[in-house]
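>>> Have a look at this fold, sequence not included:
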């Protein structure tokens, strides 16, 4: 495959330690499609899937090879942002590994570095198993970040810091849903590969893929558990806010109830007519204030006796 180095879509070509070759190409160049079809002689349906921009994780097993499409973490992503997961497309046959991408992903970079250092997989089947392991190990760090984020939100909700918890909760819930959306379709892919009796996959490689499936299932269970915890926290925040609103409404109601008779009395004494009580009394204002305070005290005693607050 050395002739591919002149293609605009060429990224790198590595020799596998067992004698095969790994070709990595970019789908952003239309020459990539022509090379895969006319020179690499891949099936036209395989080529269409290998150059498609928006793909869903799936597997296609043919007599002469296996095509696998996965979603992997974008290179250099420090935060758990599933919206940055991009497609990686792999074709393996007896002597070749061909991968295509629209953007660099961490598992491909890791294998590139290992092969450049003289290590790495020796066969196409081992390459596929290694790639799946690298991909799942990369996801593991982001799942741990999400668990830490949910634990922090639980601490905030436990101390009734709802204003600080709500923005974090929305972002975390969005990331959890994104990972479930991208990782969920990979379950049937790994199930198919772990049971696939193809000559390209040895018993050991199928076992490694089965271990990867177990790891993926644990991730999906963890993500579902985190989603349930966030939903429970969301309900707790709603109840806390409802109680706060109810308490505030009750306080306003009590204050309004206290001032309603006081407003009536003050209004009655404020009319500019003859015959207002205590009009000519020297201590009329003091008497009025004493009556108002006594009325407030009496209402407070009544509210406490009836356990209205």
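Sure, I can see it. For clarity, every value in this text was computed on a predicted model and none was experimentally measured.

>>> rest of the way, CA atoms for contacts and neighbours
Noted.

>>> Just give me how far stretch 231-246 sits from the chain centre.
Distance, stretch centre to chain centre, for stretch 231-246: 22 Å (Cα atoms, centre = their mean, to the nearest Å).

>>> What lies in contact with that stretch?
154, 157, 160, 162, 169 (Cα atoms under 8 Å, 6 or more residues apart in numbering).

>>> Then stretch 154-171?
Contacts of stretch 154-171 (Cα under 8 Å, 6+ apart): 149, 150, 153, 230, 233, 234, 236, 237, 240, 241.

>>> Flag every buried residue along that stretch.
The neighbour-count check on stretch 154-171 (16 or more other Cα atoms under 10 Å) flags 154, 156, 157, 162, 165, 166, 168, 169 as buried.

>>> What is the nearest of those to residue 262?
Within those, distances to residue 262 taken as Cα to Cα reach their minimum at residue 162, with 37.2 Å.

>>> show me where the chain has helices.
30-34, 44-51, 106-116, 124-158, 162-183, 186-195, 203-270, 284-305 (DSSP state H).

>>> These into JSON lines, with extra columns for distance to residue 92?
Output for these, formatted as JSON lines (distance: least, Cα to Cα, whole Å):
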{"stretch": "helix 30-34", "distance to residue 92": "17"}
{"stretch": "helix 44-51", "distance to residue 92": "11"}
{"stretch": "helix 106-116", "distance to residue 92": "15"}
{"stretch": "helix 124-158", "distance to residue 92": "6"}
{"stretch": "helix 162-183", "distance to residue 92": "22"}
{"stretch": "helix 186-195", "distance to residue 92": "13"}
{"stretch": "helix 203-270", "distance to residue 92": "13"}
{"stretch": "helix 284-305", "distance to residue 92": "80"}
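
>>> dropping in the other structure now:
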């Protein structure tokens, strides 16, 4: 299981707004990509230096600056100084333990969202924090690692007849959020398939491995819910409030993402209920198996009670026990024994205990 609660010891006692990276440290270099576009132009380039990237921005176009890697604090600091971003916002970007949230400023909107992946090999959800800053002609996005789910979006931007090329930064931010939310459905579909497999095995052969899988997916769904539920609040603020950076036409699209988020949460709750029911089914199956074993043992014990009584009586060492010298005593004993067994088995069958 990946470690999802990251240590924040480095943040203890430091001043607010201190730029300290909290999260997984990687050895890869920070990758900076700039996409500048409008209806007529499209330029895409990668940079190793944030200053070169900022100087290459086109003020007459929409500029999407994407930073992969948060371990080089100077990159975040330089971008913050260039766009006059509050130090507390920069601190939140570097602190990858944030829940989805939104902060509104007069000049920008800051959004934190969780980008999730489903690892089919270990059947676990892996998480990455994405921070988005919406400005007048700029979108800044900060990711923990290289590689994301935005390749289709980049291809849409490159296609000169795409509707997104005529929109502003608010529509690009919507597209980023929409892509992430759509990926949640793929995760839910994979989890749903695994739950169906567990349910089939549970009905045929419940085992300790199945119990472990049930608890594992309950934990995964809790983690998924904690990543998605706060996003409703973020989108709710964008939809219900009026901001200069959010066009009225984009609000309709944001409402659609909000509805998708609610749908994801509803499916998560449904799967949690299903897993809880499966856990009850597992416990009932184990209890039924135990009861079946106890029933068989009880029946055999009951059958041997009269036999033990007979053998106990004729096993006593008294001189004048009846039938002690009887020639066919042993044969009669077995006849009586078998008769008692047959009578009791027939009685158990009539009572449907067997």
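Nice, I can see it. Here the structure is a predicted model, which is why all the values come from computation and not from measurement.

>>> Mind checking which of the contacts of stretch 154-171 of the first structure are buried?
By neighbour count, with 16+ other Cα under 10 Å, the contacts of stretch 154-171 of the first structure hold 149, 150, 153, 230, 233, 234, 236, 237, 240 as buried.

>>> And the furthest pair within the contacts of stretch 231-246 of the first structure?
Longest span within the contacts of stretch 231-246 of the first structure, Cα to Cα: 160 and 169, 13.7 Å.

>>> average distance between stretch 172-183 of the second structure and the first structure?
Mean deviation of stretch 172-183 of the second structure relative to the first structure after superposition (mean Cα distance after the TM-score superposition for the first structure): 1.1 Å.

>>> The first structure: matching residues for that stretch?
Matched against the first structure by TM-score structural alignment, stretch 172-183 of the second structure falls on residues 127-138.

>>> Would you mark the buried spots in that stretch?
Buried-residue list, stretch 127-138 of the first structure, by 16+ other Cα under 10 Å: 127, 128, 129, 130, 131, 132, 133, 134, 135, 136.

>>> likewise stretch 97-112 of the first structure?
97-102, 104-108, 110-112.

>>> Other residues contacting it?
Stretch 97-112 of the first structure has contacts (Cα under 8 Å, 6+ apart) with 20-28, 50-51, 53, 72-76, 86-92, 120, 124, 127, 130-132, 134-135, 138.

>>> switch to 6 Å and redo it
If you take Cα atoms under 6 Å, 6 or more residues apart in numbering as the criterion, stretch 97-112 of the first structure is touched by 22-27, 73-75, 88-91, 124, 131, 134-135.

>>> Give me the distance between the two termini of it.
End-to-end distance for stretch 97-112 of the first structure: 13 Å, by Cα to Cα, to the nearest Å.

>>> How far away from the center of its chain is it?
Centroid displacement of stretch 97-112 of the first structure relative to its chain, using Cα atoms, centre = their mean, is 23 Å.

>>> ditto for stretch 76-85 of the first structure
Centre-to-centre, stretch 76-85 of the first structure and its host chain are 9 Å apart (Cα atoms, centre = their mean).

>>> One more: stretch 64-73 of the first structure?
Distance of stretch 64-73 of the first structure from the chain centroid (Cα atoms, centre = their mean) equals 23 Å.

>>> and what of stretch 208-228 of the first structure?
Distance, centroid of stretch 208-228 of the first structure to centroid of chain: 14 Å (Cα atoms, centre = their mean).

>>> on that earlier part again, contact partners of the match of stretch 172-183 of the second structure?
107, 121, 209.

>>> Show me which of these is closest to residue 9 of the first structure.
Nearest to residue 9 of the first structure among the contacts of stretch 127-138 of the first structure, with distances taken as Cα to Cα, is residue 107, at 19.4 Å.

>>> Mind telling me what the closest one corresponds to in the second structure?
Under the alignment (TM-score structural alignment), residue 107 of the first structure pairs with residue 149 of the second structure.

>>> quick revisit: among the helices of the first structure, which comes closest to residue 81 of the first structure?
Residue 81 of the first structure lies closest, by Cα to Cα, to one member of the helices of the first structure: helix 162-183, at 6.1 Å.

>>> Let me know the closest of the contacts of stretch 154-171 of the first structure to residue 272 of the first structure.
Using Cα to Cα, residue 241 is the member of these that sits closest to residue 272 of the first structure, with 47.2 Å.

>>> The closest one and residue 160 of the first structure, how far apart?
Noted for residue 241 of the first structure: a distance of 9 Å to residue 160 of the first structure, by Cα to Cα.

>>> do residue 254 of the first structure as well
If you go by Cα to Cα, the gap between residue 254 of the first structure and residue 160 of the first structure works out to 25 Å.

>>> next one: residue 154 of the first structure
10 Å.

>>> just residue 230 of the first structure next, same as before
Counting by Cα to Cα, the separation of residue 230 of the first structure from residue 160 of the first structure is 15 Å.
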